[in-house]
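[1] give me coordinates for this.
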Amino acid sequence: MDEVRRRLREAAASHRPDRERMLARVERGMAEDRQPAGAVPVYRPGRASRLAIAGATAAVVAVLALGGHTVATMGRDGDGAVAGAASPPASPAPGGTERPSPARTEDGHLWSDGSVDPHSNSYWAQSNVTVKNRKALTSLTVELRITDTGGVASTGGWRTRPAGDFDFSVRKEGGALVYRWTLRPGRTVPPGQHVFAGQYNHAEGGRDAAGDTYTVRSEASGEPAAVQGDFARTPS
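    Got it, this is the predicted structure:
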């Protein structure tokens, strides 16, 4: 046993690393790693290559995991945009792509709305002008204009206020049927919601009410107010 140990110590003492040979091997390995652009990399077996591949794989997995977590955390909003992402400033709508607001529907003590009655049909329709007032009105005029889209003829009109409080008229004017309700002198309209309706026949089929309009003018405690609008819905 002592003899074996002695020989091992002598062999270790006599060993000298071949520095030049080691440097040559390192340079050769580096040259193999420098692939020309577009070349398919060749992976050679060996501990160093296996470590490099393992490291690259771990990095890719980490990036994919982080990316997936980010998307899952941020989510998407209702239009498909990534929630939390900065949105570009909204551009103004191109001219003519949206129907502009036709008029003011609220003014001081007065508010209004126009709609086609849901009971309208393919031969007959009713257009409603709803008026809301916060103060008692001493003056009120409601005018409804129904464009003659073909076969339009009045069948009457009504209001939720007493008939004796208003003067009512219907006439044809400028290609439209004009309904007008005017509050009589000495009468008042209490605060609340009131409806004025014009009824008419029309050509067979669904009538387009886009060209119909209304105007409401009033006075309360010496304060005048005026609103107007159109009819967004059409009868089915």
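
[2] every contact and neighbour count from this point should use C-alpha atoms.
    Noted.

[3] show me what secondary structure element comes after the helix ranked longest in the chain.
    In the chain, assigned by DSSP state H, the helix with the most residues is helix 47-74. The C-terminal neighbour of helix 47-74 among helices and strands, as given by DSSP states H and E, is strand 106-107.

[4] what does that following strand contact?
    By C-alpha atoms under 8 Å, 6 or more residues apart in numbering, the residues outside strand 106-107 that reach it are 112, 225, 226, 227.

[5] from those, which is closest to residue 196?
    Comparing these against residue 196 with C-alpha to C-alpha places residue 112 closest, at 10.8 Å.

[6] so the closest one sits against residue 134, correct?
    No. Residue 112 is not in contact with residue 134 according to C-alpha atoms under 8 Å; the separation is 11.8 Å.

[7] quick one, which of those two is more surrounded?
    residue 112 (23 against 14; other C-alpha atoms under 10 Å).

[8] residues contacting that one?
    Neighbour list for residue 112: 105, 106, 129, 130, 131, 132, 216, 227, 228, 229 [criterion: C-alpha under 8 Å, 6+ apart].

[9] roughly how far does it sit from residue 9?
    Here residue 112 is placed at a distance of 109 Å from residue 9 (C-alpha to C-alpha, to the nearest Å).

[10] same check on residue 126?
    Distance check for residue 126 against residue 9: by C-alpha to C-alpha, it reads 116 Å.

[11] again with residue 24
    Residue 24 sits 29 Å away from residue 9 when distances are taken as C-alpha to C-alpha.

[12] one more: residue 229?
    Per C-alpha to C-alpha, residue 229 is found 109 Å from residue 9.

[13] do the same with residue 54
    Noted for residue 54: a distance of 39 Å to residue 9, by C-alpha to C-alpha.

[14] got it, and residue 210?
    Taking C-alpha to C-alpha, one finds residue 210 at 108 Å from residue 9.

[15] the more surrounded of these two?
    More crowded of residue 210 and residue 9, by other C-alpha under 10 Å: residue 210, with 13 against 10.

[16] and for comparison, fold this next one:
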Amino acid sequence: MDEAQVRRRLREAADSHQPDRARMLARVERGLLTPPPRRTVSAPRRPRALWVSAVAVAAAVAGVLSLGGLAATTLHRDSGQVATMPAPHPPLRAVGSIDPGSNRWWAQNNVTLTAHTPLTELTVELRIARTAGVASTGHWRTRPAEDFTVSVHEEATHLVYTWVLKPGRTVPPGSHVFAGQYNHAEGARDSGTDTYTVTVVDAFREQRSVRGDFRHSQG
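    Model prediction:
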């Protein structure tokens, strides 16, 4: 077969070829409907330093809360120093003293009460030992007289002054003085066995009591 015959047969085969159009369209359609493969993206891992920092902050907060009423602790982020604040004042304090105006025949015992919260109930009892010549000459307090019921009575060994806050009255925070006055035998009087008791209920319904004496005072 010569070259001219080969070319003629190839041309005839090409002219007689009919492409399968339906199959080609089906393949294209399947390609469009098939979703592309998914790429898995891992979540970024947080640096370990941030996790350690969060744990440290949580531990610091827990430490501060565990201190309660003993002290308040402040953390300084920049310097890393820890400053400890002093504990709050006690809610009730009382001191007994002989008034400086006392003399060789007469004396006054002062009970100075210091409260850091309002008081809804208060009883102050002052007991003056009945040394020679002791006899009551009066009493006073820095709070309004109409807020208290006051009594004075004698026992075998003591002269007793009692101040009781009336129901519905309140003593504000601050220092308040309750004083008992009396005559005594001439000369320096030993106040070592004089005593006082202060009992209160504060605005939070907490009851407290303090006691003391005048052992280091003389009048």
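
[17] please state their TM-score.
    The TM-score (TM-score structural alignment, normalised by the length of structure 2) is 0.58; 129 aligned residues with a C-alpha RMSD of 1.1 Å.

[18] which residues of structure 2 does the longest helix of structure 1 align to?
    Alignment note (TM-score structural alignment): helix 47-74 of structure 1 is unmatched in structure 2.

[19] what helices or strands is that helix leaning on?
    Contact partners of helix 47-74 of structure 1 among helices and strands, from 3 or more C-alpha pairs under 8 Å, 6 or more residues apart in numbering; DSSP states H and E: none.

[20] buried residues in that helix?
    Using 16 or more other C-alpha atoms under 10 Å as the test for burial, helix 47-74 of structure 1 gives no buried residues.

[21] chain center to that helix: distance?
    Between the centre of helix 47-74 of structure 1 and the centre of its chain there are 38 Å (C-alpha atoms, centre = their mean, to the nearest Å).

[22] what's the match for residue 6 of structure 2 in structure 1?
    Aligned partner of residue 6 of structure 2 by TM-score structural alignment: none.

[23] nearest residue to residue 143 of structure 1 other than its sequence neighbours?
    What sits nearest to residue 143 of structure 1 in space, not counting adjacent residues and going by C-alpha to C-alpha, 6 or more residues apart in numbering, is residue 180, at 4.5 Å.

[24] I'd say that neighbour and residue 140 touch.
    No. Using C-alpha under 8 Å, residue 180 of structure 1 is not in contact with residue 140; the gap is 10.5 Å.

[25] would residue 31 of structure 1 count as being in a strand?
    No. According to DSSP: H, G, I helix; E, B strand; the rest coil, the state of residue 31 of structure 1 is helix, so it is not within a strand.

[26] can you find the partner of it in structure 2?
    Taking TM-score structural alignment for the superposition, residue 31 of structure 1 sits opposite a gap in structure 2.

[27] next one: residue 198 of structure 1
    Matched by TM-score structural alignment, residue 198 of structure 1 corresponds to residue 180 in structure 2.

[28] list the residues that contact its match.
    Residues in contact with residue 180 of structure 2, defined by C-alpha under 8 Å, 6+ apart, are 108, 109, 110, 126, 136, 138, 139, 140, 161.

[29] can you tell me the closest non-neighbouring residue to whichever residue in structure 1 pairs up with residue 141 of structure 2?
    Matched to structure 1 by TM-score structural alignment, residue 141 of structure 2 sits across from residue 159. Distances taken as C-alpha to C-alpha, 6+ apart put residue 196 closest to residue 159 of structure 1, at 4.3 Å, once the chain neighbours are dropped.

[30] ok, that neighbour touching residue 160?
    Yes. Residue 196 of structure 1 lies in contact with residue 160 (C-alpha under 8 Å); the separation is 6.8 Å.

[31] who's more crowded, the two?
    Counted by other C-alpha under 10 Å, residue 196 of structure 1 and residue 160 do not tie: residue 196 has more neighbours, with 21 against 11.

[32] how close does the more buried one sit to residue 71 of structure 1?
    Here residue 196 of structure 1 is placed at a distance of 55 Å from residue 71 of structure 1 (C-alpha to C-alpha).

[33] with residue 226 of structure 1 instead?
    Counting by C-alpha to C-alpha, the gap from residue 226 of structure 1 to residue 71 of structure 1 is 53 Å.

[34] in structure 1, which spans are strands?
    106-107, 110-116, 124-133, 139-147, 153-159, 166-173, 176-183, 192-201, 213-220, 223-230 (DSSP state E).

[35] can I get these in a markdown table with distance to residue 5 of structure 1?
    A markdown table is the format used below for the strands of structure 1 (distance: least, C-alpha to C-alpha, whole Å):
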| stretch | distance to residue 5 of structure 1 |
| --- | --- |
| strand 106-107 | 109 |
| strand 110-116 | 110 |
| strand 124-133 | 113 |
| strand 139-147 | 118 |
| strand 153-159 | 122 |
| strand 166-173 | 127 |
| strand 176-183 | 122 |
| strand 192-201 | 114 |
| strand 213-220 | 115 |
| strand 223-230 | 110 |
